[in-house]
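1. sharing a model prediction with you, sequence too.
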Amino acid sequence: MPLGYGAATALKDKDGVSDPNTGVLPVSALTFEHEGEVHDVYAVPMPDGTTRELALVEPGRESSVFIDPGDPGAGPIEWDGRWRTLEPVTGLNPQWGNFAEAWNTISFLRLTGWTLMYALVTMVLTVVSSAVVAYGFARFRFPGRGVLFGLLMATILLPPAVTLVPKYAVFLQMGWVGTYLPLIVPQLFANAFNVFLLRQYFLTIPRELEEAARIDGAGPIRTFLRVIVPQSVPALTAVSLFHFFYAWNDFFEPLLYLAGNRDIVPIGVGLSYFSGVYNSEPHLILAASLLALALPVAIFLAAQRVFVQGIVVTGVDK
C-alpha cells in the first residue's frame, strides 16, 4: 500500500500533490486547445437532461460559449448559467517526466555507480569471510569452539551505537575518514548473522561427501571449494542478497565516514541531500526513491527462488 501510494504521488505534478481534492491517482483537469488557445473542459448540464464535456471558450457572467472537443467543427455552443458552478472534468494524467527530471537532477548514474561498487565489493568480502568462519565452526573441532561461537553470536545483541565512537576514532587516526575504507575493510572479518546462517546450512550437508573427497586426497581448502561451496549455493545467495540490500540501503555509516566528500556518497545519502534541497517537491523525491528501488527489486525477483530455498533449508536436517 505505501509503495502504491508513493508510485501514484511520483506521477503527479506539483499542483496535484498540494491539492487535497485530487485524490490518490495522478489526475488533473482536462484541457482542449482550440485556435492556438488552451481551454478548460467542464461537465455542462444540457436542457435535455444530459451532461456533456465541453471546453469553455468565452466565459460570461450569465451566459457562456462552449465548444465540443470531440467535434469542434460543429461550432460554438451557447449555455445559459454561471460557468463557475460547473465541475471541471478530470482524467488520468501521469507525469512520466518526473522520473527523467529526478534522474538528471540527482546525478543518478554517479550515485548508482558508487552504490554498486560499495554493495558488490562488501558483499563479496563478507560472503567469503563469513563462509570460511562458518565452515570452521561447522566442521573443525578445537578447544573453546562453543565458547567462541557463543561470543560471536553475542555480538549480534551489541547495539551499533556502542561501537560507533571507538570505530570512528580509530578510522580517524588512520586517516580513512572521507574514503570507503571504513566501510569496506571491516567486511574482511565476517558477520555474526551471516556466520550463523551459513554454519546452520553447512551442518545439513552430509559428511559422507567430505569423507569421499578426503579419500581422493582433497585437503580442507579443496574440500571447502569443491564440495561445500557448490552444495551451499542457496545459502550463499541468501547471504549475498541480505548484504547487498543492506549495503544498498545503508545510510548512517556512509553519511558518517564520507562526510565532506559528497562526490562519492552512495544513493541513500544522495537521496537525503536531494530531499533536503527539493523538500517542496515531494513528487520528485518519490520519483527518485522509486528509481533507487528499481535495481534491488529486480535482483530480488530474479533470485527469489534460490533466496527462499537458502532461508528455508537452513537449520533443517536432511
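-> Yep, that arrived.

2. from now on I want contacts and neighbour counts done on CA atoms only, so please keep to that.
-> OK.

3. now do the top helix by length along the chain: distance to the chain's middle.
-> As assigned by DSSP state H, the longest helix anywhere in the chain is helix 108-139. Here helix 108-139 is found 18 Å from its chain centre; the criterion is Cα atoms, centre = their mean, to the nearest Å.

4. specify the angle between the following helix or strand past that helix and helix 108-139 in degrees.
-> Following helix 108-139 in sequence order, the next helix or strand is helix 145-154 (DSSP states H and E). Inter-element angle recorded for helix 145-154 and helix 108-139: 150 degrees (by axes from the mean of the first three to the mean of the last three Cα atoms, to 10 degrees).

5. give the buried residues for helix 145-154.
-> By 16 or more other Cα atoms under 10 Å, the buried positions in helix 145-154 come out as 149, 152-153.

6. what's in contact with it?
-> With contact meaning Cα atoms under 8 Å, 6 or more residues apart in numbering, helix 145-154 is reached by 137, 192-193, 196.

7. of these, closest to Leu291?
-> Phe193 (29.3 Å; Cα to Cα).

8. could you report the neighbour count for that closest one?
-> By other Cα atoms under 10 Å, the residues close to Phe193 number 15.

9. what about Ala8, which helix or strand?
-> Using DSSP H and E, the element containing Ala8 is helix 2-10.

10. one step back: and the contacts of helix 145-154 as TSV, adding secondary structure?
-> Shown next, in TSV, are the contacts of helix 145-154 (DSSP: H, G, I helix; E, B strand; the rest coil):
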residue	secondary structure
Phe137	helix
Ala192	helix
Phe193	helix
Phe196	helix
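
11. against that first model, consider the following:
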Amino acid sequence: MTTLKTRLLNKYGTSPRKRWIIEILPFNLFVWLIALLYILPVLYMVVAAMMPTEQLGDREAPLYPAVVKTFKYNGIDYKIYHVPTADGLKEWALIDRGLEKSNFIDPQNPEAGLIEWQGHWTELTWVYQLSPTWDNFKILFSSLPFPSMILNTLMIVFIGEIGVLISSVLVAYGFARFSLPGGNLLFYILIATILIPEKITFIPSYYFFIRVLQWRDTLYPILLPLYFGNAVYIFLLRQNFKSISIELEEAAMLDGAGPLHRLFSVILPQSWPVITTVALLHFFYTWNESRQAAVYLSTSSAFLPVSFGVQNYQSLIRIDNVIQASSVVVLIVPVLVLFLAQRFFMQGLIITGMER
C-alpha cells in the first residue's frame, strides 16, 4: 500500500533524482535561458564601458576589453602578430614590413635578432591582451555635469514621491471606504484617464504652464501634477485598501478614531507592500522620464535630470564608450533598486489583485 500510494503521488516513481531530471531540470534550463537573453545586453554594456576607445573601430578586436599587444624594440613600440611558422603559431613583433617578406623579432628572445618571414604581413592578425580601463568613467564625470544631474533626479524623485504617495493614498482611501454621491462614476472616469496617451495632454499642459503661469525652466510643471494623484497608483491602492477587513476600522471607530486616524493606524500599516510597489513604479518612471524635461527644461541646465541630460549631451560628446558607460550607470541603479525590493514589489502586486 505504501509503495502504491507513493507511486500515485509521484507518477515518475520514488526516485527524487529521476523526478528532478524530468520535471525540474527542463524548467530551470528554460528560466536560465530566458534570463540570459535579458542579462546579455546589460553585460555587454558593462564590458563595452570598460573598453579602450580605439577598440571600437577595430573589427578584429575581441568582445572583451583588450588592446593590441606591443613590444618595445630600440625605444619604439611594435605591434605583435600571430605568425604561422613551421614550428606552429608564434607571437612576433613586426619590425620591417614588406610585400613578400617581412622582418619580425621574438619578444621572448630578442637577443636572437631579426627573423625573416616569407609572406604578406597584411594577412596576419594582431595579438590582444586583456586591458579594462576606467578612463571612460573619468571622461564621463569630467565632460558631463553628471553629479549635478544625479542630484537633480534624486530631488525630483524624492519630492515627487511625497506628493504622489500622499495624494494617491488619500484619494484611494476615499474611493475604498466612503460612499460618495456618484463615487463609482468618478472612479470609472478616473480609470478611463489611464487610456488617454500622455502625448495628447502635452500641448494643453505646455500652454497652461508656460503661457499662462510662465513656469519656464523650473521644476513646477514636473512636480505640481504629482500632488493631484495618479490614476494607476490610485487604482492599485484602492484595490488593496478594499481587501483589508473593514471590521478593523469599525473597532477603531468604537475607540473614537476619525478617518485620518484610521487610515494611518489601521490601513497603512497593512499596506506597506503596495505602497512600496507604488513608490518603485514612480521611481522607475521618474528616473527614465525625459520628455517633460525636454519640454520644460530644454533651455536650462540647472535642473536637468540624468535621463534627459545624457541624451542632451550625447550630440556634443562623440565618444561612444563614454555614452555606453553613462548608460550603464543610469540603468544599473533602477535595476539594483528593483532587485533589492523585488520581494515587496511582487507581494504588492499579488495583494492588489486579491478580491476582498
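-> Sure thing, it's come through. Please read these numbers as outputs of a predicted model, since none were measured by experiment.

12. any idea how far whichever helix or strand comes after the helix holding Ala8 of structure 1 is from the chain center?
-> Per DSSP H and E, the first helix or strand lying C-terminal to helix 2-10 of structure 1 is helix 14-18. Chain-centre distance of helix 14-18 of structure 1: 24 Å, with Cα atoms, centre = their mean.

13. counting contacts, what elements does the next helix or strand after helix 14-18 of structure 1 pack onto?
-> Following helix 14-18 of structure 1 in sequence order, the next helix or strand is strand 27-29 (DSSP H and E). Where contact means 3 or more Cα pairs under 8 Å, 6 or more residues apart in numbering; DSSP states H and E, strand 27-29 of structure 1 is packed against strand 90-92.

14. where in structure 2 does whichever helix or strand comes after the strand it packs on fall?
-> Scanning forward in sequence from strand 90-92 of structure 1 by DSSP H and E, the next helix or strand is helix 97-105. Helix 97-105 of structure 1 corresponds to residues 135-143 in structure 2, going by TM-score structural alignment.

15. against structure 1, what's the mean shift for the matching stretch, could you check?
-> When structure 1 is overlaid, stretch 135-143 of structure 2 sits 1.4 Å from its aligned residues on average, using mean Cα distance after the TM-score superposition for structure 1.

16. structure 1: which residue goes with Asp77 of structure 2?
-> Here Asp77 of structure 2 is matched to Val38 in structure 1, going by TM-score structural alignment.

17. ditto for Ala257 of structure 2
-> Match for Ala257 of structure 2 (TM-score structural alignment): Ala218.

18. same check on Val67 of structure 2?
-> In structure 1, the residue paired with Val67 of structure 2 is Ser28, using TM-score structural alignment.

19. just give the nearest non-adjacent residue to its match, would you?
-> Ranked by Cα to Cα, 6 or more residues apart in numbering and with sequence neighbours excluded, the top spatial neighbour of Ser28 of structure 1 is Thr90, at 5.3 Å.

20. and the one you found, what does it touch?
-> Counting by Cα under 8 Å, 6+ apart, Thr90 of structure 1 has contacts 27-30.

21. swap in 10 Å and give it another go.
-> 22, 26-31, 40-43 (Cα atoms under 10 Å, 6 or more residues apart in numbering).

22. for these, give me a markdown table that also has neighbour count and distance to Thr314 of structure 1.
-> A markdown table is the format used below for those (neighbours: other Cα atoms under 10 Å; distance: Cα to Cα, whole Å):
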| residue | neighbour count | distance to Thr314 of structure 1 |
| --- | --- | --- |
| Thr22 | 16 | 49 |
| Pro26 | 21 | 44 |
| Val27 | 20 | 48 |
| Ser28 | 18 | 51 |
| Ala29 | 16 | 55 |
| Leu30 | 17 | 56 |
| Thr31 | 19 | 59 |
| Asp40 | 17 | 62 |
| Val41 | 25 | 61 |
| Tyr42 | 24 | 62 |
| Ala43 | 17 | 62 |
